[in-house]
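K.L.:
with the sequence up front, the predicted model follows.
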Amino acid sequence: MNHSADIPTVSIDELPTEEYVLLDVREPDEWAAGHAPDAIHIPLGDLPSRAGELPELADDRPVHVICRTGGRSARAAAWLNAAGIVDAVNVAGGMKTWQAAGRPMVGEHGDAAPEVL
């Protein structure tokens, strides 16, 4: 079943321009290849054990959750909302759309251009 209708969702274009919290739930290799400059990285599998970090980081703001294309982030947002940890919003299209929209990206591989795996 598709419960995505119950999950608050924004497009890349609808993201706030500043002062927003972006949580990247992709795997470490995906993060290292390329991510948003100010994103917080907590892989989806680590979220249950690390979710306690989010309320302090969010500071009462919604947490925008992003992955590669929007599937994992939708699950993460649904879980965070259901657990009452933070107000989570899924970012539709994920980092693939972020990159296509020309949003800034940084990588962890030195000279290699950031990319979305």
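P.N.:
On my side now, so go ahead. Residues are numbered from 1 along each chain as shown.

K.L.:
drop to CA atoms for contacts and neighbour counts, all remaining ones
P.N.:
Will do.

K.L.:
and the residue nearest the centre of this structure?
P.N.:
Using CA atoms, centre = their mean, the residue of the chain that lies closest to the mean C-alpha position is I66, 2.4 Å off.

K.L.:
and that residue, what does it touch?
P.N.:
Contacts for I66 (CA atoms under 8 Å, 6 or more residues apart in numbering) come out as 22-26, 72-73, 90-92, 94-95.

K.L.:
can you pull the buried residues of whichever helix in the chain runs longest?
P.N.:
Longest helix in the chain, counting residues (DSSP state H): helix 71-83. Using 16 or more other CA atoms under 10 Å as the burial criterion, the residues of helix 71-83 that qualify are 71-81.

K.L.:
check which residues of the helix or strand that comes right after it are buried.
P.N.:
Next in sequence after helix 71-83, counting helices and strands by DSSP states H and E, comes strand 88-91. Neighbour counts over strand 88-91 (16+ other CA under 10 Å) mark 88-91 as buried.

K.L.:
try it against this one:
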Amino acid sequence: MAPLTALTADQAHSRLHELIVIDVRTPGEHASGHLPGAHNIPLDHLDAALPALKAAADRGDLLIVCASGARSARACRRLADQGVTAATLTGGTTAWIQRGHDTHRPAGTRTPWAMDRQVRLTAGSLVLAGLIAGQRWNAARRLSAGVAGGLVLSALTNTCGMAAILARLPHNRPRTTDLEATLAALAG
């Protein structure tokens, strides 16, 4: 197996039958639509999944997927630090969908909002609350300034602290049984 670093949506589509796809988005994002056959291991569970991912990488090439490619690139770097070679999907599921490739959604699953939508709602709500409360208490305007500063930092560093916090909410967390089943399938 040749080491991979990045695949475009079209390259991944043509090789999907031979790739082991790991989706590092939250369970809610994964449920909203994922690459066919993708296993969901949220980014914050990557270290716990390392033994299963090493076993899977011994059997085939790993493709790490997220919404835009930022989290999957981070996951690939973390895996590389542990001696596991994996590729990232350039542009993530967004590019996959834009290229017209199919996604799968679990039947009967309520689809939570995508993480970027959750971040926009939370950031907008906090800014609005800070501005409204600032009409009465000037210090409340600091909330709006703090959120604005966080959004600028997020753009400059291509990370998102608010998404990291929101990912810890119950609807964004994997059920223990789901994660255990995924790890068992990958290890086997």
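P.N.:
All right, it came through fine. Just so we're clear, the structure is a prediction, and the values are computed from it rather than from any experiment.

K.L.:
with the contacts of I66 of the first structure in mind, which one is nearest to I40 of the first structure?
P.N.:
L23 (4.8 Å; CA to CA).

K.L.:
what's the local residue count around G60 of the second structure?
P.N.:
Counted with other CA atoms under 10 Å, residues neighbouring G60 of the second structure total 13.

K.L.:
how far away is it from I132 of the second structure?
P.N.:
With distances defined as CA to CA, to the nearest Å, the gap from G60 of the second structure to I132 of the second structure amounts to 54 Å.

K.L.:
now G83 of the second structure
P.N.:
From G83 of the second structure over to I132 of the second structure the distance is 51 Å, taken as CA to CA.

K.L.:
of the two, which one has the most company?
P.N.:
More crowded of G83 of the second structure and I132, by other CA under 10 Å: I132, with 15 against 10.

K.L.:
what lines up with the more buried one in the first structure?
P.N.:
For I132 of the second structure, there is no aligned residue in the first structure (criterion: TM-score structural alignment).

K.L.:
quick one: contacts for I132 of the second structure?
P.N.:
Here I132 of the second structure is in contact with no residue (CA under 8 Å, 6+ apart).

K.L.:
and the lengthiest helix in the second structure, which residues are buried?
P.N.:
Using DSSP H to define each element, the second structure has its longest helix at helix 115-134. Buried residues in helix 115-134 of the second structure, counted by 16+ other CA under 10 Å: 115, 118-119, 122-123, 126-127, 130-131, 134.

K.L.:
going on from that helix, what's the next piece of helix or strand?
P.N.:
Going down the chain from helix 115-134 of the second structure, the next helix or strand is helix 141-157, by DSSP H and E.

K.L.:
what range in the first structure matches that following helix?
P.N.:
So helix 141-157 of the second structure is aligned with nothing, judged by TM-score structural alignment.

K.L.:
the helix or strand just after that helix packs against which elements?
P.N.:
If you walk from helix 141-157 of the second structure toward the C-terminus, the next helix or strand you reach (DSSP H and E) is helix 161-166. Other helices and strands packing on helix 161-166 of the second structure, by 3 or more CA pairs under 8 Å, 6 or more residues apart in numbering; DSSP states H and E, are helix 115-134.

K.L.:
no further queries at this time; thank you.
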